[in-house]
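Enquirer: Okay, sequence plus prediction incoming.
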Amino acid sequence: MKVRVGLLTIALGATLGLAACGSGDSESKDKSMNEEKVSMSAQNEKISSMAMLSGAGKHQVSGKATIKDNKLMLTDFKTDEGPDLHVYLTKGDDVKNGMEISTIDLKDTTQTFDLPDQDISKYDTVMIYCEKAHEIFGQGMLTDKMSASDMSMMKGNFSGVGKHMVSGMVDVSNTDLKLSDFKTDEGPDLHVYLTKGGDIDTGKEVSKIDLKAAEQTFSLDGIDPADYDTVVIYCKKAHEAFGEAKLS
């Protein structure tokens, strides 16, 4: 009887030991995978490239695709209508081995997509692809780096934050920030900021704005716009963002 109890104790101990080892292996694998994702995300954030889109075959596609800060942005984008259009990163025309990023909005001229935590450096083409028809609508070859002129001229479209209504366009060069077709809700003490991801605390105040002027231009003397990716209309008195525009 004592022998049986002893054997059962040994067996139970071995089982628990194996379970603990398995748990340790699993935790180690999860940790390794998370570290790889963080590393890949950091690597992708260093990639800045762009492509000018054009139609394939009979299709009409135009606009610019920009990869920056682990995002893919379409600007001045136009496309033929088609069912189930998606944007891909590919190597040449190889859709099968490409990376699907997202479905696209056929009517929106400015669209931004998060890139997955995978190696994007192996792709050289941005492609607009109809999955239903298995047909390429448009594409553009990516350049390795954006030129100084591309980096120095960025633009975006405003949208309201929360309940606020803000619209119009913003153009940012090395020297100026220009608002055009600009409209905003009224509010006390509204200012325009250059920020990183909308963070006012680390951003740079550019100027107080005129609530009624559709066209406004401000000097960026002493500010490097390359450090920022979002323009924010901010109410200093209420400590509240009224609107923002992602730059690309």
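Expert: Structure received.
Enquirer: only C-alpha atoms for contact and neighbour calcs from this point on.
Expert: Fine.
Enquirer: Go ahead and list the helix or strand containing the closest residue to Lys208 other than its chain neighbours.
Expert: Leaving aside its chain neighbours, Lys208 sits nearest to His191 (4.1 Å; criterion: Cα to Cα, 6 or more residues apart in numbering). Taking DSSP states H and E as the criterion, His191 maps to strand 190-195.
Enquirer: Okay, one more to line up with it:
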Amino acid sequence: MEQAREQIRSVDAGPVRVLGVAFLLAMMACQVMSGLDARPERFTGAIVVLLAAGALAFAAAVWGPVRAAGAFGGAVLTGYAAEVAGVLTGFPFGDYAYGDVLWPRLGGVPVAVAVAWGGMGLAAYAVAAAVVPVPGWPRIVVGAGALTAWDLFLDPQMVRMGLWTWAHDGPYRGVPLSNYVGWLLVSALVMLVVQRFVGDREPGYGLPALYTVMAVMETVGFLVVFQPPDPLVAVAGGLTMGAFAAPAWRRLWQR
């Protein structure tokens, strides 16, 4: 019986990794088209779906499909609950509202936003697992930081595209500091949920690669592709995400 359960939890890793690479390449192509299009917001949904699909494939290859699906679903629900609370009460991110671009929605929250929490939540956790080999609070803290670092790119980009607006301007491209406090809190909860499903299993290479690709493409996008360019966001996001990706790859290559 136990052997049968393990067979259900396992998967042929090779083809699944290839599928993950295919989703990653498709996501990169969509990001390039988005950066060159006069209406980049049109590609947001496709980018998020491909991001999530790639993350799930890479996660299934190293953690098994059941654990990967549980971790992804838990991260999505955690992010969704936080976004609903944020829209209704302003906690934990601050007062903000979604524009009319992202659909469909549940409870006033675009589905794509919740799915993005899941995809990048898995990637950030894998980076943290590479940096901190033993599960526990240090891994949770690193993972929360890695996921929040992504929002140094995400929020300025989404605000400039009109996907959401803040009631009160903040010091970082109009984004209030309360947003990043909220991100750290919610990201820590996401890491706790993912760790509950994954435990001490290896992070693999696919999810850290996804995280790194996202960091590189956003950096290049803000430097030379998006109009107008924004070197501040490029440097802030690139250095911060890089500060998590670099030690992760160093540990992975040392194994």
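Expert: Now that the structure is in, tell me what you want to look at. All values derive from a computational prediction rather than experimental measurement.
Enquirer: Mind checking the TM-score on these two?
Expert: Overlay of the two chains. TM-score (TM-score structural alignment, normalised by the length of structure 1): 0.23; 103 aligned residues with a Cα RMSD of 6.7 Å.
Enquirer: one step back: how much space between the residue nearest to Lys208 of structure 1 and Lys178 of structure 1?
Expert: 13 Å (Cα to Cα, to the nearest Å).
Enquirer: what do you get for Gly168 of structure 1?
Expert: 11 Å.
Enquirer: in the stretch 1-150 of structure 2, which spans are helices?
Expert: 2-9, 13-36, 44-63, 65-89, 111-131, 137-160 (DSSP state H, counting those that start in this stretch).
Enquirer: who touches the last one?
Expert: In this structure, residues lying in contact with helix 137-160 of structure 2 by Cα atoms under 8 Å, 6 or more residues apart in numbering are 120-121, 124-129, 131-133, 164-165, 173-175, 180, 183-188, 190-192, 215, 218, 233-234, 236-237, 240-241, 244.
Enquirer: Give me the next element, helix or strand, following the top helix by length along structure 1.
Expert: Using DSSP state H, we find that the single longest helix of structure 1 is helix 2-45. Following helix 2-45 of structure 1 in sequence order, the next helix or strand is strand 49-55 (DSSP H and E).
Enquirer: Tell me which other helices or strands whatever helix or strand comes next after that following strand touches.
Expert: Going down the chain from strand 49-55 of structure 1, the next helix or strand is strand 61-68, by DSSP H and E. Packing contacts for strand 61-68 of structure 1, counted by 3 or more Cα pairs under 8 Å, 6 or more residues apart in numbering; DSSP states H and E, involve strand 49-55, strand 71-79, strand 135-141.
Enquirer: Packing partners of the second one?
Expert: Going back to what we said before, that points to strand 71-79 of structure 1. So strand 71-79 of structure 1, by 3+ Cα pairs under 8 Å, 6+ apart, packs with strand 61-68, strand 111-114.
Enquirer: Now that strand: buried residues?
Expert: Lys71, Leu72, Met73, Leu74, Thr75, Phe77, Lys78, Thr79 (16 or more other Cα atoms under 10 Å).
Enquirer: burial measure for the closest residue to the first one other than its chain neighbours, as a count.
Expert: Spelled out, that is Lys71 of structure 1. Of all residues not flanking Lys71 of structure 1 in the chain, Asp114 sits nearest, at 4.6 Å (Cα to Cα, 6+ apart). By other Cα atoms under 10 Å, 13 other residues sit near Asp114 of structure 1.
Enquirer: and if you look at Arg5 of structure 2?
Expert: Arg5 of structure 2, neighbours per other Cα under 10 Å, totals 9.
Enquirer: With Arg105 of structure 2 as the reference, measure out to it.
Expert: Distance from Arg5 of structure 2 to Arg105 of structure 2, by Cα to Cα: 36 Å.
Enquirer: Next: Ala124 of structure 2.
Expert: 25 Å.
Enquirer: what about the two, which has more around it?
Expert: For Ala124 of structure 2 versus Arg105, the count of surrounding residues by other Cα under 10 Å is larger for Ala124: 33 against 12.
Enquirer: Could you verify my assumption that the more buried one touches Leu210?
Expert: No. In terms of Cα atoms under 8 Å, Ala124 of structure 2 does not count as a neighbour of Leu210; the distance is 9.3 Å.
Enquirer: that older thread, might one say that the residue nearest to Lys208 of structure 1 is in contact with Ile233?
Expert: Yes. Using Cα under 8 Å, His191 of structure 1 makes contact with Ile233 at a distance of 5.7 Å.
Enquirer: Look at these two and report which has more neighbours.
Expert: Ile233 (27 against 19).
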